[in-house]
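Undergrad: heads up, no residue letters with this:
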């Protein structure tokens, strides 16, 4: 969708053309001046949309996906907002005004020696999952955009690969067609709209039929978005598994 500046640029162009024909070709002058007014009107409407959007709250949840990290406390601008978040835990969505935030993640109950310290920019009207990923030797906080809106009567699903030692994978129906192809560590698929169903899925090494993880009994209800997250170690403990999250 074009923004206010795009429309203002168009309006300025048509204003120049209207001036060019003002005395030599009155009908062309009127034609381009009407276009100038049209795009001025579009710019005003775009400005109103952008102002409305800037006032919309944002929603942020935190996922602990670091298999060898302890439980953690999460601080937002030096205020603790989540306590004792264990591996595989995901918080409820926090409602936040748009803006820049400093996030610190500490071992639970300590408040010293951050595991992760990161500045994040939260845009208005967006829904985020912030995932702590990697291993304790190399930790990151990654933002993933959630899109909870679903066409009426449908379901939709995406996949996020958060296992630090697993290869790139395809996600497919058990023994059948591929749903998501070649998703590497820290990558997310796009959402896929589906008819509500229950289905058995599996993760396979990308481009092969070699299964690395069963994802059984995935129930997709109408009017709901879902995210499958692969986490844990492919070779070690805690072992590789899949979480089915709403959103």
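TA: Nice, I can see it. As the structure is a prediction and not an experimental result, all values here were calculated from the model. Residues are numbered from 1 along each chain as shown.
Undergrad: only C-alpha atoms for contact and neighbour calcs from this point on.
TA: Will do.
Undergrad: for the residue nearest the centre of the chain, what are its contacts?
TA: Geometric centre of the chain, nearest residue: residue 145, 1.0 Å, by C-alpha atoms, centre = their mean. Contact analysis of residue 145 by C-alpha atoms under 8 Å, 6 or more residues apart in numbering lists 126, 127, 128, 129.
Undergrad: how close does it get to residue 246?
TA: Per C-alpha to C-alpha, to the nearest Å, residue 145 is found 13 Å from residue 246.
Undergrad: residue 122 too?
TA: Taken as C-alpha to C-alpha, the span from residue 122 to residue 246 is 20 Å.
Undergrad: between those two, which one's more packed in?
TA: Taking other C-alpha atoms under 10 Å, residue 122 and residue 246 do not tie; residue 122 has more neighbours (20 against 13).
Undergrad: quick one: contacts for that one?
TA: Per C-alpha under 8 Å, 6+ apart, neighbours of residue 122: 58, 98, 99, 100, 101.
Undergrad: ok, the first one touching residue 93?
TA: No - the pair residue 58 and residue 93 does not pass the contact test of C-alpha atoms under 8 Å, sitting 9.3 Å apart.
Undergrad: of those two, which one has the most company?
TA: Counted by other C-alpha under 10 Å, residue 58 and residue 93 do not tie: residue 58 has more neighbours, with 20 against 14.
Undergrad: continuing past the helix or strand harbouring residue 48, what's the next helix or strand?
TA: Here residue 48 sits within helix 26-54, counting by DSSP states H and E. Going down the chain from helix 26-54, the next helix or strand is strand 58-64, by DSSP H and E.
Undergrad: helix or strand right after that following strand?
TA: As assigned by DSSP H and E, the chain's next helix or strand after strand 58-64 is strand 72-76.
Undergrad: can you mark which positions in that following strand are buried?
TA: By neighbour count on 16 or more other C-alpha atoms under 10 Å, the buried set for strand 72-76 is 72, 73, 74, 75.
Undergrad: give me the nearest residue to residue 33, chain neighbours excluded.
TA: Leaving aside its sequence neighbours, residue 33 sits nearest to residue 18 (C-alpha to C-alpha, 6 or more residues apart in numbering; 5.2 Å).
Undergrad: the structure to be compared is supplied as follows:
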């Protein structure tokens, strides 16, 4: 596995690209392994991201452990294909940890434009919309684990709203997000609308893919 600069997301035709994000709404910090190779250099806390890195295509075993142990909490087979770009998310609570692997269809935006998508990763949220503040929606009706396509938008500073699809209520406002030209972004909902114990509360996160 090889590191990859954020401004160069295109994989070699004989390689794949993968990013990893911890969206599990707990206080736990995790290490992630592909086969027996640890992917992260420091343990991934809630919202922690490993930017795109190159890896040989094929079948892998993805193993998740706590920071202090090598005992597997989650072990699943993962398949990566030549020339494709992927994002992997840790989702669910400790009793129901899971992976969500998404094939990222990233293209170069037009001049003065950028791409953005929305993924609902809040376990107890109903369907959600992502919208510009007091304006049109970027993505609509995304149930838990559902991802929108990338949408091309003008590059400028935005305030985004994550809304309940049914009621229109704003669940989270993301202020002054500087969307830069030529870049690609993923906005996720994360955390619990009704947290218990040490669970993280509902929030949003902007991830720069490239």
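TA: Looks like it came in fine. Since we're looking at a predicted model, the values are computed, not measured.
Undergrad: if we can go back for a sec, can you say which of the contacts of residue 122 of structure 1 are buried?
TA: By 16+ other C-alpha under 10 Å, the contacts of residue 122 of structure 1 give 58, 98, 101 as buried.
Undergrad: with distance to residue 118 of structure 1 added, can I get the residues you listed in TSV?
TA: Output for these, formatted as TSV (distance: C-alpha to C-alpha, whole Å):
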residue	distance to residue 118 of structure 1
58	18
98	16
101	8
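Undergrad: element containing the residue mapped onto residue 54 of structure 2 from structure 1, please.
TA: Counting by TM-score structural alignment, residue 54 of structure 2 corresponds to residue 95 in structure 1. If you go by DSSP H and E, residue 95 of structure 1 is part of strand 94-96.
Undergrad: just checking, next helix/strand downstream of that strand?
TA: strand 99-107.
Undergrad: average gap between that next one and structure 2?
TA: With mean C-alpha distance after the TM-score superposition for structure 1, strand 99-107 of structure 1 departs from structure 2 by a mean of 0.6 Å once superposed.
Undergrad: does anything pack onto that strand? Which helices or strands?
TA: Here strand 99-107 of structure 1 touches strand 72-76, strand 116-122, going by 3 or more C-alpha pairs under 8 Å, 6 or more residues apart in numbering; DSSP states H and E.
Undergrad: which is the next helix or strand following the longest one?
TA: Spelled out, it's strand 116-122 of structure 1. Scanning forward in sequence from strand 116-122 of structure 1 by DSSP H and E, the next helix or strand is strand 127-135.
Undergrad: what's the nearest residue to the equivalent of residue 191 of structure 2 over in structure 1 if we skip its chain neighbours?
TA: In structure 1, residue 191 of structure 2 lines up with residue 232, judged by TM-score structural alignment. Sequence neighbours aside, residue 240 is the residue nearest to residue 232 of structure 1 in space, at 4.3 Å (criterion: C-alpha to C-alpha, 6+ apart).
Undergrad: against residue 218 of structure 1, how distant is residue 99 of structure 1?
TA: Counting by C-alpha to C-alpha - residue 99 of structure 1 and residue 218 of structure 1 are separated by 36 Å.
Undergrad: again with residue 8 of structure 1
TA: For residue 8 of structure 1 relative to residue 218 of structure 1 (C-alpha to C-alpha), the value is 49 Å.
Undergrad: tell me which of those two has more neighbours.
TA: Between residue 8 of structure 1 and residue 218, counted using other C-alpha under 10 Å, residue 8 has the larger neighbour count: 18 against 14.
Undergrad: what about the more buried one, which helix or strand?
TA: Secondary structure (DSSP H and E) places residue 8 of structure 1 in helix 4-20.
Undergrad: so that helix corresponds to what in structure 2?
TA: Going by TM-score structural alignment: helix 4-20 of structure 1 matches no residues.
Undergrad: may I see the buried residues of that helix?
TA: Result for helix 4-20 of structure 1 [16+ other C-alpha under 10 Å]: buried residues 4, 7, 8, 10, 11, 14, 15, 17, 18.
Undergrad: my read: the fourth one touches residue 37, true?
TA: No - the pair residue 10 of structure 1 and residue 37 does not pass the contact test of C-alpha under 8 Å, sitting 10.2 Å apart.
Undergrad: burial count for residue 170 of structure 1?
TA: Count around residue 170 of structure 1 with other C-alpha under 10 Å applied: 25.
Undergrad: what's the counterpart of residue 114 of structure 2 in structure 1?
TA: Going residue by residue (TM-score structural alignment), residue 114 of structure 2 aligns to residue 155.
Undergrad: again, but for residue 171 of structure 2
TA: Residue 171 of structure 2 maps onto residue 212 in structure 1, by TM-score structural alignment.
Undergrad: this completes my enquiry, with thanks.
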